[in-house]
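Asks: Sharing a model that was predicted from the sequence below.
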Amino acid sequence: MSFAVTPEAIEDVAKLLYIRALKILPSDIKQGFVRLSAAETDETAQSILATMIENIAVAEKTDNILCQDTGIPIYNVGIGRGVTLDGYLLKQAIRRGVERATREHPLRSSVVHPLTRINEQTSCGAHVPVINIDFIDEAETLRMEMIPKGSGSENGSFLKMLIPADGIDGIKTFVIDRVMEVGGRVCPPTIVGVGIGGTSDVCMHLAKVAATRPLGTMCKDPEGARLESLLSQAVNMLDIGPQGLGGFGTAFAVHVEAAATHITMNPVAVNIQCHSARRASAVFTRAGVAIGE
């Protein structure tokens, strides 16, 4: 048997997820704020964290967006076994959902042409929304995740083509140096995503996957998980702190994702997610559509 998902259903959910992601911060990020606030000893940092926590509560109470930056819309779609759909119509439906969210909510469109800087006021453009499609081992299930990636944190993106001789120390140095370089410009506390291996483009993608992974999850690779722990401790010893004004709470965590790579290279990438680490998701099954984080 097969389970069909219609373009109309995809469009409606794509619209809903964009709006929801902008308004409701995931529970793991809220818990991350609680943990950082409890560990913070700097008075200025404590005050900034308290203001951030209040902003989250006010946004939800007033049904308002968490940040004025509506970001670059990113959709991660996982297609399970036995799901039938038209891939081209899927992409078109997501685009229509983004356009509708922008017009009907309405939202500020943050997407412009890279050369003319013309804004179509749809949050869409060439290759935007970004749509990543993968296949998952779940029967008759389609998963959709929406991430609005703001420019403040996206500007904290870096790639370096290391060589094997640079070793683990080379990776650590590159990551720490980049976090120090961006300082408060990426609106800390952050999630620092680190991609290691693959090719240059795969490495950058892995860094974004890492940066947008839920707090409390670990890299599936044991060596990657160990590196996460070491880097998370190191980053929070830099005294960058919330909004770059000093303190312990520079990052909720450092997340690592790794891929096999060539014997003569070892690329490493950094992609940073700001404190408003927004995302929303939906699961399509025969029982209907479940909306969550």
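Replies: Thanks, I have it.
Asks: going forward, measure contacts and count neighbours with C-alpha atoms only.
Replies: OK.
Asks: V130 touches K91, doesn't it?
Replies: No. The criterion here is Cα atoms under 8 Å, and V130 misses it with K91 at 9.5 Å.
Asks: what touches both of these two?
Replies: Counting by Cα atoms under 8 Å, 6 or more residues apart in numbering, V130 and K91 have no shared contacts at all.
Asks: Report the buried residues of stretch 145-154.
Replies: E145, M146, I147, P148, K149, G150, S151, G152, S153, E154 (16 or more other Cα atoms under 10 Å).
Asks: tally of neighbours for the nearest residue to A210 once chain neighbours are set aside?
Replies: Nearest residue to A210, sequence neighbours excluded (Cα to Cα, 6 or more residues apart in numbering): G193, at 4.5 Å. Using other Cα atoms under 10 Å, G193 has 28 neighbouring residues.
Asks: so what's G193 up against?
Replies: Contact analysis of G193 by Cα under 8 Å, 6+ apart lists 206-212, 254-257, 270-273.
Asks: Check S200 too.
Replies: When contacts are counted by Cα under 8 Å, 6+ apart, S200 is found next to L159, M161, P267.
Asks: Pasting the second one now:
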Amino acid sequence: MHHPSSQMASLYERVRDVIPSIEWPAFAGDISAILELKRKRNAVILAHNYQTPEIFHCVADIVGDSLALARRAMETEAEVIVLAGVHFMAETAKLLNPEKTVLIPDLEAGCSLAESITAEDVRLLRQRYPGVPIVTYVNTSAAVKAESDICCTSGNARQVVESLGAERVIMLPDEYLARNIAAETKVEIIAWKGHCEVHERFTAEDIRALREAHPGVTVLAHPECPPEVVAEADFSGSTAAMSDYVSREQPRRVVLMTECSMSDNVAVAHPGIDFIRPCNLCPHMKRITLGNIRTALEENRHVVTVDAEVAERARRAVERMLAV
């Protein structure tokens, strides 16, 4: 069945400010096919905030930061979940939906943060710091989550850390997130040396230069940025918190110190706001395309599996977080 041109036209209306009209015909065929495949397979597409606008606004059913995707995945009636994002997100969706088929369109969509730590590393940390609770960022493999006490996201990290009632906690794997949270709480935080390859490239100097070039610009920084970047910013928060900030405060000019597509996706809802784009792309997020989402649904690939025993322990850590 071909989708009526009126439906495709209204989808294009949504993204016309961020996708040039000359590029649209190249996307339209895949979008139309994906909408049909979703119906046929009873599938939903979960897309992270860092996905490109033609995915985020035209084929996704559920969008958000990694916490929102994890939560909403559990509420879906669909039989198939396609995760437009990186591998740890697909694993988390599988942990919370063991009965459903979870697909990731490209197995190479990894994450420098998730790859910075192994389950073995966590076991060694336990030996070194006996009795100190381990908080693991959701940007990790299921195997690492399984070795930890509780998970957190950049949106709820402080709450999670304080919920444990401990004087000190180990926080993995993002060193900057740990240091940024340490600045907000009395709990002593032991950090690991993991970094996000997108956020670690931003500098305080970048922000000063942006302020000079764009007087009055409001600067929002993700907590995976180095602490000196967060200190120079007007606000720091998860991608969901940044998006809420823009909606609530309606700054005239804004810059989001995070992955580049985030600005495009938020800009769609706020045509009156001037978004300055300091473009750092995540090469892993960008491996997901309309073409491989379509193939994932056509050929049922790549199926994400998690070892049952690992899944059970990892699920406990995620559920503890969701209960906070």
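Replies: Done, it's in. Quick caveat: nothing in here was measured; it's all calculated off a predicted structure.
Asks: Just give the TM-score of the two.
Replies: Put the two chains on top of each other and the TM-score (TM-score structural alignment, normalised by the length of the first structure) is 0.31; 154 aligned residues with a Cα RMSD of 6.3 Å.
Asks: hang on, the earlier thing: save the contacts of S200 of the first structure as TSV, and put in distance to R226 of the first structure, secondary structure and neighbour count too.
Replies: Shown next, in TSV, are those (distance: Cα to Cα, whole Å; DSSP: H, G, I helix; E, B strand; the rest coil; neighbours: other Cα atoms under 10 Å):
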residue	distance to R226 of the first structure	secondary structure	neighbour count
L159	21	strand	21
M161	22	strand	15
P267	18	strand	24
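Asks: Helix or strand: which one has Q92 of the first structure?
Replies: Applying DSSP states H and E as the criterion places Q92 of the first structure in helix 87-104.
Asks: Tell me the first helix or strand C-terminal of that helix.
Replies: Moving toward the C-terminus from helix 87-104 of the first structure, the next helix or strand (DSSP H and E) is strand 130-139.
Asks: Remind me what that following strand packs against, helices and strands.
Replies: strand 72-81 (3 or more Cα pairs under 8 Å, 6 or more residues apart in numbering; DSSP states H and E).
Asks: got the angle between the strand it packs on and helix 87-104?
Replies: 140 degrees (axes from the mean of the first three to the mean of the last three Cα atoms, to 10 degrees).
Asks: Just the buried residues of strand 72-81 of the first structure, please?
Replies: I72, P73, I74, Y75, N76, V77, G78, I79, G80.
Asks: now those in JSON lines, with distance to K61 of the first structure?
Replies: What follows is the buried residues of strand 72-81 of the first structure, written out as JSON lines (distance: Cα to Cα, whole Å):
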{"residue": "I72", "distance to K61 of the first structure": "25"}
{"residue": "P73", "distance to K61 of the first structure": "24"}
{"residue": "I74", "distance to K61 of the first structure": "26"}
{"residue": "Y75", "distance to K61 of the first structure": "26"}
{"residue": "N76", "distance to K61 of the first structure": "28"}
{"residue": "V77", "distance to K61 of the first structure": "30"}
{"residue": "G78", "distance to K61 of the first structure": "32"}
{"residue": "I79", "distance to K61 of the first structure": "34"}
{"residue": "G80", "distance to K61 of the first structure": "36"}
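Asks: Closest one to A45 of the first structure out of the residues you listed, please.
Replies: Within the buried residues of strand 72-81 of the first structure, the smallest distance to A45 of the first structure is 28.8 Å, found for I72 (Cα to Cα).
Asks: by contact count, what packs against the longest helix anywhere in the second structure?
Replies: Using DSSP state H to define each element, the second structure has its longest helix at helix 24-41. Judged by 3+ Cα pairs under 8 Å, 6+ apart, helix 24-41 of the second structure is in contact with helix 5-15, helix 290-299.
Asks: Which neighbouring elements make contact with the next helix or strand after the shortest one?
Replies: Heading C-terminal from helix 290-299 of the second structure, the first helix or strand you meet, by DSSP H and E, is helix 308-323. In terms of contact count using 3+ Cα pairs under 8 Å, 6+ apart, helix 308-323 of the second structure is assigned the packing partners helix 87-96, helix 142-146, strand 150-152.
Asks: picking up where we left off before, show me the two of the buried residues of stretch 145-154 of the first structure that sit farthest apart.
Replies: E145 and G152 (20.9 Å).
Asks: Go through the helix or strand hosting Q159 of the second structure and flag the buried ones.
Replies: Per DSSP H and E: Q159 of the second structure is located in helix 157-163. For helix 157-163 of the second structure, the neighbour count (16+ other Cα under 10 Å) marks A157, R158, V160, V161, E162 as buried.
Asks: At which residues are the helices of the first structure located?
Replies: With DSSP H as the criterion, the first structure has helices at 7-23, 27-39, 43-61, 87-104, 151-154, 167-182, 200-211, 222-235.
Asks: re earlier: pipe the helices and strands packed on helix 308-323 of the second structure into a markdown table and attach distance to R123 of the second structure per row.
Replies: As requested, those are exported to a markdown table (distance: least, Cα to Cα, whole Å):
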| stretch | distance to R123 of the second structure |
| --- | --- |
| helix 87-96 | 20 |
| helix 142-146 | 9 |
| strand 150-152 | 15 |
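Asks: closest to L67 of the second structure out of those?
Replies: Per Cα to Cα, nearest to L67 of the second structure of those: strand 150-152, 8.5 Å.
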